[in-house]
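Colleague: Predicted model and sequence below, questions to follow.
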Amino acid sequence: MKGLTREQMAQRVAQDIPDGAFVNLGIGLPTRVANYLPPDREVILHSENGILGMGPTPDPGAEDPDLINAGKQPVTLLPGGAFFHHADSFAMIRGGHLDICVLGAYQVSQRGDLANWSTGAPDAIPAVGGAMDLALGAKQVFVMMEHLSKKGASKIVPECSYPITGMACVNRIYTDLAVMDICAQGVVVREILVDMSFADLQKVTGVTLVRP
């Protein structure tokens, strides 16, 4: 079973971000989405360390060491972009001014609970960052993750076994196999992204899936 590459996943997420949206891309995998936003849309990217108006990743050799996102990765700034205090950045998040945040995850439960900051292992480094604020402050929460863990276990689960970031906060899940929405009726499959049947997708998913 071969899923999408991480770059292909980023391209798929970028397709669903509408024109005029204010969006935060979480640390890790979601930051790749910035490189695939359609050029005919104005999407304003926010970073919790105090940037609004980020562009794609800079070309090799063109990095500015003073211009980084919350994950300490080099970024670019589009015309009209702005810098501001860390506290102001979180006021934007907590004030409900972000339309979408795209976050990575270790697990998502069937009701949309999110676990993305720790595996709970004794040697795990606590690094919740702004994830809790984003999960509750953004109008929509998209999760971008591989469908299966490195051990082959489904990351979509009945109940999260890892520490919870936010309760019932996830709206949509993008994996390397499918796009799914968390709805009142359950986990609804919107699109299968690879050559596999609904039945095959169900076999590798830890919860009962719902056809659209």
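Modeller: In hand now; what should we look at?
Colleague: contacts, neighbours, all on C-alpha from now
Modeller: Noted.
Colleague: now the helices for the chain?
Modeller: Using DSSP state H, the helices found in the chain span residues 6-15, 86-94, 131-137, 198-203.
Colleague: between those helices, which one is nearest to E146?
Modeller: Of all the helices of the chain, helix 6-15 sits nearest to E146, with 8.5 Å by C-alpha to C-alpha.
Colleague: buried set for that closest one?
Modeller: Neighbour-count burial for helix 6-15 flags 6, 8-14 (criterion: 16 or more other C-alpha atoms under 10 Å).
Colleague: check contacts around P18.
Modeller: Counting by C-alpha atoms under 8 Å, 6 or more residues apart in numbering, P18 makes contact with 41, 43.
Colleague: again, only using 6 Å
Modeller: Neighbour list for P18: empty [criterion: C-alpha atoms under 6 Å, 6 or more residues apart in numbering].
Colleague: Quick check: most distant residue from the centroid of the chain.
Modeller: In the chain, the residue that sits farthest from the middle, by C-alpha atoms, centre = their mean, is G61; the gap is 27.4 Å.
Colleague: how close does it get to P74?
Modeller: To P74, G61 is 11 Å away according to C-alpha to C-alpha, to the nearest Å.
Colleague: Could you do F142 as well?
Modeller: 23 Å.
Colleague: cool, Q15 as well?
Modeller: 23 Å.
Colleague: Kindly report the same for L25.
Modeller: 14 Å.
Colleague: between the two, who's got more neighbours?
Modeller: Between L25 and P74, L25 has the larger neighbour count (other C-alpha atoms under 10 Å), namely 24 against 18.
Colleague: Could you verify my assumption that the more buried one touches V102?
Modeller: Yes: if you go by C-alpha atoms under 6 Å, L25 and V102 touch, sitting 5.0 Å apart.
Colleague: Give me the number of neighbouring residues for V43.
Modeller: Neighbourhood size, V43 [other C-alpha under 10 Å]: 21.
Colleague: Now do the strands in this structure.
Modeller: For the chain, the strands defined by DSSP state E cover 22-25, 44-47, 51-54, 77-83, 100-103, 107-109, 114-115, 140-144, 156-157, 172-174, 178-183, 186-192, 209-210.
Colleague: Dump these to a markdown table, plus distance to I68.
Modeller: Shown next, in a markdown table, are the strands of the chain (distance: least, C-alpha to C-alpha, whole Å):
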| stretch | distance to I68 |
| --- | --- |
| strand 22-25 | 13 |
| strand 44-47 | 9 |
| strand 51-54 | 9 |
| strand 77-83 | 10 |
| strand 100-103 | 18 |
| strand 107-109 | 27 |
| strand 114-115 | 25 |
| strand 140-144 | 21 |
| strand 156-157 | 31 |
| strand 172-174 | 25 |
| strand 178-183 | 30 |
| strand 186-192 | 34 |
| strand 209-210 | 39 |
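Colleague: next up, a second structure to put side by side with the first:
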Amino acid sequence: MAALVARDIPAGAFVNLGIGQPTLIADHLAPDAGVVLHTENGMLNMGPVAVGDDIDPDLTNAGKIPVTELPGAAYFHHADSFAMMRGGHLDVCVLGAFQVSSHGDLANWHTGAPDAIPAVGGAMDLAIGAKQVFVMMSLFAKDGSSKLVPACTYPLTGRACVDRLYTEYAVFDLGPRGAVVRETFGLTAVELVARLGAPG
């Protein structure tokens, strides 16, 4: 999935990668794409995951995994980082999710369960501030139910903010018309619709 998302990020875009699966995208971006990765903790031009002697404990991604810096990297205050997010300066953000509605509503910070630990982070700021919001998630929950739903049942992060959903079975465009399949993997479109229960 990370390679698919990396393929679809426009050259020269300023991009934030959320915690979890989205952090893997950094390792799939072509060096000549000119994509500039932004981090909430105050870095522009983040590179791929660091290994060996390249590890610097002060340089981490959203998942606190050590990363590299690319030529021209810049550092700034946490407040400035959020100003970039809220001010519409990011072209794309890629987030994980618990649920996404077919119209682009996002639920990714809390399952609503009494014992669940909420994790808001910067997702709300990214969801409303980025020009495009992509989500990477597994399409089905452990019980087999679809996480692409007609309406989210978990607390919302943002309404009608997700433009595209990447899953292991399909890529969807989301919006007022509902979910539109762009491509499928391992299932035909007919099989996919049957398994999803055709969310509107």
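Modeller: Yep, it's here. It should be emphasised that the depicted structure is a prediction, and the values quoted were computed from it without experimental measurement.
Colleague: TM-score for the pair, please.
Modeller: Superposed pair, TM-score by TM-score structural alignment, normalised by the length of structure 2: 0.96. Supporting alignment: 200 aligned residues with a C-alpha RMSD of 1.2 Å.
Colleague: Now which residue in structure 2 aligns to I27 of structure 1?
Modeller: When structure 2 is aligned by TM-score structural alignment, I27 of structure 1 is paired with I19.
Colleague: Surely V15 of structure 2 touches H89?
Modeller: No: here V15 of structure 2 lies out of contact with H89, judged by C-alpha under 6 Å, at a distance of 9.3 Å.
Colleague: more neighbours, these two?
Modeller: Each of V15 of structure 2 and H89 has its neighbours counted (other C-alpha under 10 Å); V15 has more, 26 against 14.
Colleague: From H28 of structure 2, how far out is that one?
Modeller: On the measure of C-alpha to C-alpha, V15 of structure 2 and H28 of structure 2 end up 14 Å apart.
Colleague: Next: D91 of structure 2.
Modeller: Separation of D91 of structure 2 from H28 of structure 2 (C-alpha to C-alpha) stands at 18 Å.
Colleague: what's the closest of the helices of structure 1 to G55 of structure 1?
Modeller: helix 6-15 (13.3 Å).
Colleague: Provide a list of residues in contact with the match of I27 of structure 1.
Modeller: Contacts of I19 of structure 2 (C-alpha under 6 Å, 6+ apart): 62-63.
Colleague: Quick one: map Y36 of structure 1 onto structure 2.
Modeller: With TM-score structural alignment as the criterion, Y36 of structure 1 lines up with H28 in structure 2.
Colleague: Without its sequence neighbours, what residue ends up closest to that match?
Modeller: A3 (5.5 Å; C-alpha to C-alpha, 6 or more residues apart in numbering).
Colleague: which residue lines up with the one you found in structure 1?
Modeller: Alignment note (TM-score structural alignment): A3 of structure 2 maps to Q11 of structure 1.
Colleague: re the thing from before, closest to L134 of structure 1 among the buried residues of helix 6-15 of structure 1?
Modeller: Distance to L134 of structure 1, by C-alpha to C-alpha, is smallest for V13 among the buried residues of helix 6-15 of structure 1, at 17.4 Å.
Colleague: Look up how far P126 of structure 1 lies from the closest one.
Modeller: Using C-alpha to C-alpha, V13 of structure 1 is found at 27 Å from P126 of structure 1.
Colleague: surely the residue nearest to H28 of structure 2 meets A26?
Modeller: No: using C-alpha under 6 Å, A3 of structure 2 is not in contact with A26; the gap is 9.3 Å.
Colleague: Surely the match of A3 of structure 2 is in contact with L37?
Modeller: No: assessed by C-alpha under 6 Å, Q11 of structure 1 is found out of contact with L37, at 7.6 Å.
Colleague: picking that back up, so between D91 and H28 of structure 2, which is more surrounded?
Modeller: Comparing D91 of structure 2 with H28 by other C-alpha under 10 Å, the one with more neighbours is D91, at 19 against 14.
Colleague: Looking for the alignment partner of that one in structure 1.
Modeller: Matched by TM-score structural alignment, D91 of structure 2 corresponds to D99 in structure 1.
Colleague: Now for that match: which residues touch it?
Modeller: When contacts are counted by C-alpha under 6 Å, 6+ apart, D99 of structure 1 touches 21-22, 138-139.
Colleague: ranking these by neighbours, who comes first?
Modeller: Counting neighbours by other C-alpha under 10 Å, A138 leads the contacts of D99 of structure 1 with 24 neighbours.
Colleague: about what we covered before: the residue nearest to H28 of structure 2 and D91 of structure 2, how far apart?
Modeller: Distance, A3 of structure 2 to D91 of structure 2, using C-alpha to C-alpha: 18 Å.
Colleague: Repeat that for V133 of structure 2.
Modeller: Going from V133 of structure 2 to D91 of structure 2 by C-alpha to C-alpha gives 9 Å.
Colleague: The aligned residue in structure 1 for V133 of structure 2: what's it in contact with?
Modeller: Correspondence of V133 of structure 2 to structure 1, assessed by TM-score structural alignment: V141. Going by C-alpha under 6 Å, 6+ apart, V141 of structure 1 touches 100-101, 170-171.
Colleague: Could you give me the ChimeraX selection string for whichever of those residues are buried?
Modeller: This is the ChimeraX syntax for the buried subset of those, where burial follows 16+ other C-alpha under 10 Å:
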select :100,101,170,171
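Colleague: just the contacts of V141 of structure 1 now: which is nearest C160 of structure 1?
Modeller: V170 (12.9 Å).
Colleague: so what's the alignment partner in structure 2 of that closest one closest to, chain neighbours aside?
Modeller: Matched to structure 2 by TM-score structural alignment, V170 of structure 1 sits across from V162. Leaving aside its chain neighbours, V162 of structure 2 sits nearest to G104 (4.4 Å; criterion: C-alpha to C-alpha, 6+ apart).
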